[in-house]
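1. Sequence plus the predicted model coming up.
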Amino acid sequence: LWALALAAAPGSDLQFQFVKAFAGLARTDAQLDTVLQILEEQTPLEGLDIDTDLGWELLISLAAGGRSNAEEIAAALADDHTASGQQSAAHALAALPTREAKATAWASVFDDDSKPNAIVRASGLGFQRAHDLSLLEPYVDQFFASLRDIWQTRSHAIVEELVDGFYPSPLASARLRDATVAWLAANDEAAPALRRMIVEHLAGIERALAAQAVDAADGADADADARA
C-alpha cells in the first residue's frame, strides 16, 4: 500500500485513499515510523493534503501501535473540539494498547448510559483495534455476562452498537466460538433481535475458523512437499 501511495498521482484521491488504508493496517515498527513521518509531513509524498480527518486517522494508527498517548489525543481534541473530533478521540483512546485503555473504553459505554450512538460506535472501533489480541481475552466472558442487562436497559440502537463494537471478534478463536454457542444454548428465550445479533457474530467467527483451518492445511501440505 505504501508503494502504491508513493506511485499515485500527487494530490490525487487515489493517493489519499492508499495513505488512509496504509495507516489503518500499519503494524510493524517500520510501518508505524512511516505513519509518523506522514503526520509530520516528512515523507517523499507530494501534494498530500493532511486534513483534519486524515490527521485523526494517522493519530489513531499511532495510538493503536503504542506510538501515541492520551495527552497527545487530548491535544488533538483541543484543536478539533467538534462532534467528529470527539468521536475520533474516543476511537483513539480506545485503541491504545494497554489493559487500562481497554477497560476504560469498556466502562465508558457499558457503565455510562449517557453516551450517544456515535461515541459508542467510535469507542467500539478503537476497542477492537488490538495488535496484541491478549488484550481482548478478558472480554469474552464479560461480553456475554453483560448482554441481558444492556438489552433491558438500553435502546435497540445502542445495543446494536455495543454488540457490534465490543464482541471481541478479532480473537477469532475456538474459545470465543464456544462461548457464543454456550450463550445461545443457555438463552434460547432471549429476545429474538438480540439472539439474531449474536448468531450473526457466531457465523463470522465460524467463517474465520474455517479459513484458519484451510490455511493450516495448505501450510502442512507445503511443508510435506518441501520434505518430499
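-> Perfect, I can see it now. These numbers come from a predicted model, not from an experiment.

2. contacts, neighbours, all on C-alpha from now
-> OK.

3. Would you confirm that L54 contacts F22?
-> No - counting by CA atoms under 8 Å, L54 sits too far from F22 to count as a contact (11.6 Å).

4. And these two? Which one has more around it.
-> More neighbours surround F22 than the other of L54 and F22, with 22 against 17 (other CA atoms under 10 Å).

5. So the more buried one is in contact with L6, correct?
-> No - taking CA under 8 Å as the definition, F22 is not a contact partner of L6, at 11.4 Å.

6. burial measure for L194, as a count.
-> Around L194 there are 16 other residues, counting by other CA under 10 Å.

7. So it: helix, strand or coil?
-> Secondary structure assignment for L194 (DSSP: H, G, I helix; E, B strand; the rest coil): helix.

8. With adjacent residues omitted, what lies nearest to it?
-> Spatial nearest neighbour of L194, chain neighbours left out: W151 (7.5 Å); criterion: CA to CA, 6 or more residues apart in numbering.

9. okay, now the one to match up with it:
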Amino acid sequence: RTEAQLDAVAALLEGSASLPGLEVDTDLRWSLISALSAGGRQSPQQLQAALGSDSTAKGKSSWYTAQAARPTAEAKAEAFEQILSGTLSNDNHGAVIAGFNMVHDPQLISGYTERYFASILKKWTGLSHEMAKQIVVGLYPSQEVSQATIERTDQFLQELGEQHPALRRLLLESRA
C-alpha cells in the first residue's frame, strides 16, 4: 500500500529484485500486476501488454482482476456494471469481483451498497446459482463495516421474509 511497498512489488515484477527461493511464475506475475494496479502503478496500456504476453484463459481472468483493481471511480463503476451484466464467464465474473474489491481506499466502493441491495434478488433469481452466489457474497459491502450496513442487511432480510433460504443464509453469513 505504501510507495516503498509498491516499489518492492514493482522490483519483483521487473526482476530487479528477488527473494531466495521465490520464482516469479505466471500466477505470481499476475498477482504482482494486480497489486500494482490497485496501487495505481499499472496503466491500461501496461495491463493490455501483460495480457498480450499471456493470452491463456487464466491470463484473461487475471487481466480482468487487474483491470477492475485500478483505483479510479471509473474503473470501479465499469467493473460493477460488468459484474451485473451477466455476460462474463464464471471465472471472469469472479475475477472482476476480486478486482473490484482490491482497494486501498474503501471510499472507492462505498457508494455501491444501495445498488447491491437493489440488484441481488433479481440476480439471485435470474442467474445461475454460481454467478448469483458470486455476486451476493463477493459484492456484499463488507468493507463498509458500520451499523448502517448491518441495518441495511437486516432490512433486506426482513423484506425477503422466508423466501430464498439459500440467499438468506449467504446474507446472514456475510452480515456476521
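-> Looks like it came in fine. On a predicted model such as this, the values are computed, not experimentally measured, just so you know.

10. Quantify their similarity with the TM-score.
-> The TM-score (TM-score structural alignment, normalised by the length of the second structure) is 0.94; 176 aligned residues with a CA RMSD of 1.3 Å.

11. Quick one: the helices in the second structure, in order.
-> Counting by DSSP state H, one finds helices in the second structure at the ranges 3-14, 26-38, 44-52, 57-69, 73-85, 90-100, 113-126, 129-138, 147-160, 165-175.

12. tell me the most buried of the ones you listed?
-> Ranked by mean neighbour count under mean count of other CA atoms under 10 Å, the helices of the second structure are led by helix 57-69, which reaches a mean of 24.

13. quick check, distance from that helix to the centre of its chain.
-> Taking CA atoms, centre = their mean, to the nearest Å, the mean C-alpha location of helix 57-69 of the second structure is offset from the chain mean by 10 Å.

14. try stretch 40-57 of the second structure
-> Between the centre of stretch 40-57 of the second structure and the centre of its host chain there is 17 Å, according to CA atoms, centre = their mean.

15. Can I get the helices of the second structure in CSV including distance to P20 of the second structure?
-> Supplementary listing: these in CSV, determined by distance: least, CA to CA, whole Å:
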stretch, distance to P20 of the second structure
helix 3-14, 12
helix 26-38, 15
helix 44-52, 25
helix 57-69, 25
helix 73-85, 35
helix 90-100, 29
helix 113-126, 43
helix 129-138, 35
helix 147-160, 44
helix 165-175, 38
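
16. looking at these, which is closest to Q107 of the second structure?
-> Among these, helix 73-85 comes nearest to Q107 of the second structure, with 9.5 Å by CA to CA.

17. So what touches the closest one?
-> Contacting residues not belonging to helix 73-85 of the second structure are listed as 67-70, 88, 93, 96-97, 100, 108-109, 123, 135 [CA atoms under 8 Å, 6 or more residues apart in numbering].

18. what do you get if the cut-off is 6 Å, keeping everything else the same?
-> With CA atoms under 6 Å, 6 or more residues apart in numbering as the contact definition, helix 73-85 of the second structure has outside contacts at 68, 100.

19. With stretch 153-166 of the first structure instead?
-> Stretch 153-166 of the first structure has contacts (CA under 6 Å, 6+ apart) with 117, 121, 124-125.

20. Report the two of those residues separated the most.
-> Farthest pair in the contacts of stretch 153-166 of the first structure (CA to CA) is N117 and L125. Separation: 12.4 Å.
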